[in-house]
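Enquirer: Model the following, please.
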Amino acid sequence: MQSPRGEPAVDTVPGLSAGPVVLAWLTQFLVGTDLFVVAPLLPHIAASFAVSVAGTGLLVTAFSVAYVVASPFAGWISDRWDRAWVLVVALVLFSAANVGTALAPGFGVLLVARVVAGLAAAGTGPTVYALVSTRARPQVRAQVLAVVGSGLLTALWVGAPAGSLLGRYVGWRAAFVILAAGTFLLAFPHAFVWRARPAPAAAAAPERSRRPGTGVAVFAVAVTTLWAFSVYSLYTFLALALHSGGRATTVPWLLVAYGIGAVVGGQVGGRCADRADPVRVTRSALALTAALEAVVALVFPLTGALAAALALFALAAYAFFPAQQRHLVDMFPERATALLSWNNSALFVGLSLAGAVGGQIVHVLGYPALLYIGAAVAVPACLVARGRPARPRGEAERP
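Expert: Modelled structure (predicted):
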């Protein structure tokens, strides 16, 4: 059975080969590198346009706001049109925005280019996740999502530093040219590898009246906002706190420990979600996130213990995300891209709140106090996370 767009129905998918998964991983890595590389390049950009470093921070804000606003709309379009072509158009637009970033003659044009990049990015990540999740076998859906999501996490601790080095030695404009070329080249294989393939017939979808409503969806993705605030309140100000404490030399390898923990955590969370109820995995991850964030606050003065605590915290925290994605896709298979788009928007909202509120807390109370508050926020997220509404007695569970 096929969907109205001609794509295989969720329960009839024969599975994914390595090629599409690698392609999806590379896409997430390059788009993630573009997102994370801006911060270390801000001093170079500020010097080029004679603006303050604080002023260049608008570039990050503009990208994030554009992404949050556009993501639900992009998901709505993707669920009603061919997802592969939506992804191709988004990648071409993203590449053009990076060319505009590299060639911008003034700061105003640069700001507009970053807004366009944010709009285009909103159509890439959720669409990639939806294409992968709806074609992966249900038994390994969360694991495949975790593998693809690790591209974004790898960009956090590999792609961004590499881009920073490029900015230092060949100029910040060249870094964006390279990213533009990479995303443009990726658009071509995406146009072919996701073409609909014949699939065996499957049982009819459940009646519309039995599907969870929009209120359930909003409630589900709100958990991601709380999770993101908890996680990124720790990450955003970690380097600043270490610099202020005279431990600047420890920043690179502590971030590597964090990054490795995050990548491993995503894989663990994916495997567990495929073998157990995804909501149980999200609740367990949130509970561990709260506990370990408090541990990080306690051992913050001890560098060795801090490295171990950061790795464990990241492992627990990032186990949440693939389980949450699988949970959303399982609940709303016909609206998979839209729900994953909402989820990504919720992530950016939590991240933005962590940056805005966290800075004030660090200034007034100090970094450890922010960690205790972040841990406290993860607790209600754990309590409100809930699964699929109960089924009538005797109704069979879908495979």
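Enquirer: When you work out contacts or count neighbours from here on, use the C-alpha atoms and nothing else.
Expert: Fine.
Enquirer: so where do the helices sit in the stretch 101-250 of the chain?
Expert: Per DSSP state H, counting those that start in this stretch, the stretch 101-250 of the chain carries helices over the ranges 107-121, 125-135, 141-154, 160-169, 172-193, 214-236, 238-244.
Enquirer: So what touches the shortest one?
Expert: So the one you mean is helix 238-244. If you take CA atoms under 8 Å, 6 or more residues apart in numbering as the criterion, helix 238-244 is touched by 248, 250-251, 367.
Enquirer: Neighbour-wise, give me the winner out of these.
Expert: Tyr367 (22 neighbours; other CA atoms under 10 Å).
Enquirer: what's the closest non-adjacent residue to that one?
Expert: Leaving aside its sequence neighbours, Tyr367 sits nearest to Ala241 (CA to CA, 6 or more residues apart in numbering; 6.4 Å).
Enquirer: Following up with a second sequence; could you model it the same way so I can compare the two?
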Amino acid sequence: MQKMIVLFFLVMFVIGTDTFLISPLIPTLQSMFGVPTGMAGWMIGAYTLGSAVFALIAGPLSDGWDRKKVLLSGLVCFAVSTCLCGFAANFWTMCLFRFLAGVSAAFTAPQVWAAIPTLFPPAKISKVLGVAYAGLAASQALGVPIGSLLAAGNWSHPFWAIGIFSLLLAVAVFFAVPSMKPHGQQGAKPSLLKRYVPLLTSGKARGTFLAYFFVHLGSSAAFAFLGKWMTDRFHLSIDEAGYVIIFLGLGNLLGSICSPYVIKALNPFQTMAAGMLIVIAAYIALPYVSSVYIVKGAYFFIFAILGILFPLMVGLLNSLNPAIRGTISSLATSTMNAATTFGAWMAGMLYVVFNGYAAVGVFTGICLACSLLVFISSGVLSNQAEKAEVKTEPVG
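Expert: Prediction:
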């Protein structure tokens, strides 16, 4: 069990590192490829667009397949496509390879979220989810800054490093993870549409996914041009920007570790409401900070709270219907990446039109406020949130 926990942590670590890597590299790649600021965000958006679109297919299919094989195949393709990013000759080939990496991630990351409730006893699920999410947080604390340092020598190095490490993880998955074949569905050809029906017909499910979209729309917009803002405002180099992101990731890591204890001490409603309101105020105030040291502390604080909230959101999503966790996890991934795609695009447009980061902070605050209101109105934060409300229809 411990080996699988570590392995899931590392899988999410490489996925997260690859997802967030472009942010501190935007100034370098923008200059090298000769693209305007408004277009630069699409080097992030291409990845998230591929993941968002193909996750909608990957989830229902994986509910009818052996999750181990899906995870293994996704990791291998992810490794190859990420390595190819390091050979990109221009802006459009970089977008193409990032798109392929996103498609591969769509078949990889959701298998981790769906496998945890299958492989671990109920008492350990929330903690293991927290550890897996800590892999994403650690990717910001360690993976992205390390990538920034490697990029200081050559921008291609971090892509090659991630690709090679992903291949090693694929080997570990082959030996350490057991088969996870669907119960009672062997030989059945899964119906993509029918797997989504229980979610589409539930008001609570629709509200939960909409709230999840808003929170990622706002947070991804703020993160996408963080490196650009710090370069413009504080004249930081690419490796210095990576050092700032260390504090962001450390806060996220701390929050994800503490998440189960905070939720237990309070309750889902109080945790979500208090956390969201604090983060909204912080994001709106952040662009007016004049010291890079205060920025480090502010982002540590913001992402510590987000590190508490995101595992809570994943748990709420998984509670909607235990019978189709693969579909739920992939739809959550698709929702997150669709939000990240639009968030990166909106951040670039707002940054150019309003000549700075302040408008991005306001946009983020509005998105998080919408997310909180939808979470509350959907009813998913009630005492019955842990029970599956969506009734499963026969699938296959």
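Enquirer: Assuming the best superposition, what's their TM-score?
Expert: TM-score for the superposed pair, counting by TM-score structural alignment, normalised by the length of structure 2: 0.78. Supporting figures: 359 aligned residues with a CA RMSD of 3.4 Å.
Enquirer: Nearest to Gly359 of structure 1, out of the helices of the stretch 101-250 of structure 1?
Expert: With CA to CA as the measure, helix 214-236 is the member of the helices of the stretch 101-250 of structure 1 nearest Gly359 of structure 1 (8.8 Å).
Enquirer: So for that closest one, what gets flagged as buried?
Expert: Within helix 214-236 of structure 1, the residues that count as buried by 16 or more other CA atoms under 10 Å are 216-217, 220-235.
Enquirer: one step back: could I get the helices of the stretch 101-250 of structure 1 in JSON lines, plus columns for distance to Val31 of structure 1?
Expert: Formatted as JSON lines, the helices of the stretch 101-250 of structure 1 follow (distance: least, CA to CA, whole Å):
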{"stretch": "helix 107-121", "distance to Val31 of structure 1": "7"}
{"stretch": "helix 125-135", "distance to Val31 of structure 1": "8"}
{"stretch": "helix 141-154", "distance to Val31 of structure 1": "8"}
{"stretch": "helix 160-169", "distance to Val31 of structure 1": "11"}
{"stretch": "helix 172-193", "distance to Val31 of structure 1": "8"}
{"stretch": "helix 214-236", "distance to Val31 of structure 1": "19"}
{"stretch": "helix 238-244", "distance to Val31 of structure 1": "23"}
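Enquirer: Of those, which is nearest Ser341 of structure 1?
Expert: Smallest distance to Ser341 of structure 1 across the helices of the stretch 101-250 of structure 1 (CA to CA): 5.1 Å, for helix 125-135.
Enquirer: how much space is there between His216 of structure 2 and Cys258 of structure 2?
Expert: For His216 of structure 2, the distance to Cys258 of structure 2 (CA to CA, to the nearest Å) stands at 21 Å.
Enquirer: Compute the number of surrounding residues for the nearest residue to Val128 of structure 1 once chain neighbours are set aside.
Expert: The shortest distance from Val128 of structure 1 to any non-neighbouring residue, by CA to CA, 6+ apart, is to Ala24 (6.2 Å). For Ala24 of structure 1, the count of nearby residues is 25 (other CA under 10 Å).
Enquirer: quick one on the thing from earlier: for the helices of the stretch 101-250 of structure 1, which one sits closest to Asp79 of structure 1?
Expert: For the helices of the stretch 101-250 of structure 1, proximity to Asp79 of structure 1 was assessed by CA to CA; helix 125-135 is nearest, at 8.9 Å.
Enquirer: residue range for that closest one in structure 2?
Expert: Mapped onto structure 2 using TM-score structural alignment, helix 125-135 of structure 1 covers residues 109-119.
Enquirer: Superposed on structure 1, what's the mean shift for that stretch?
Expert: Superposing on structure 1 and averaging over aligned pairs (mean CA distance after the TM-score superposition for structure 1), stretch 109-119 of structure 2 comes out at 1.4 Å.
Enquirer: re the thing from before, so which of the contacts of helix 238-244 of structure 1 comes closest to Pro40 of structure 1?
Expert: Val251 (13.7 Å).
Enquirer: Quick check: the closest one vs Leu58 of structure 1, distance?
Expert: Here the distance between Val251 of structure 1 and Leu58 of structure 1 works out to 25 Å (CA to CA).
Enquirer: same check, this time on Trp194 of structure 1
Expert: In terms of CA to CA, Trp194 of structure 1 sits 36 Å off from Leu58 of structure 1.
Enquirer: And the helices of the stretch 101-250 of structure 1: which comes nearest Leu351 of structure 1?
Expert: Checking the helices of the stretch 101-250 of structure 1 against Leu351 of structure 1 by CA to CA gives helix 214-236 as the closest, at 5.5 Å.
Enquirer: Show me what the closest one packs onto, helices and strands only.
Expert: helix 278-299, helix 336-365, helix 367-384 (3 or more CA pairs under 8 Å, 6 or more residues apart in numbering; DSSP states H and E).
Enquirer: closest to Phe73 of structure 1 out of the ones you listed?
Expert: helix 336-365 (7.8 Å).
Enquirer: Distance-wise, check the spatially most central residue of structure 1 relative to Gln324 of structure 1.
Expert: With distances taken as CA atoms, centre = their mean, the residue of structure 1 nearest its centroid is Asn344 (6.1 Å). Distance, Asn344 of structure 1 to Gln324 of structure 1, using CA to CA: 11 Å.
Enquirer: now do Val144 of structure 1
Expert: 13 Å.
Enquirer: One more: Thr282 of structure 1?
Expert: Distance from Thr282 of structure 1 to Gln324 of structure 1, by CA to CA: 6 Å.
Enquirer: Please apply the same query to Gly151 of structure 1.
Expert: Per CA to CA, Gly151 of structure 1 is found 17 Å from Gln324 of structure 1.
Enquirer: from the contacts of helix 238-244 of structure 1, which two are the most distant?
Expert: Greatest spatial distance among the contacts of helix 238-244 of structure 1 (CA to CA): Thr250 and Tyr367, at 16.5 Å.
Enquirer: if I line the two up, what does Val35 of structure 2 land on in structure 1?
Expert: Looks like Val35 of structure 2 aligns to Ser52 there (TM-score structural alignment).
Enquirer: so what's that match up against?
Expert: So Ser52 of structure 1 contacts Ala46 (CA under 8 Å, 6+ apart).
Enquirer: What about His235 of structure 2, how many residues nearby?
Expert: His235 of structure 2 has 12 neighbours, counted by other CA under 10 Å.
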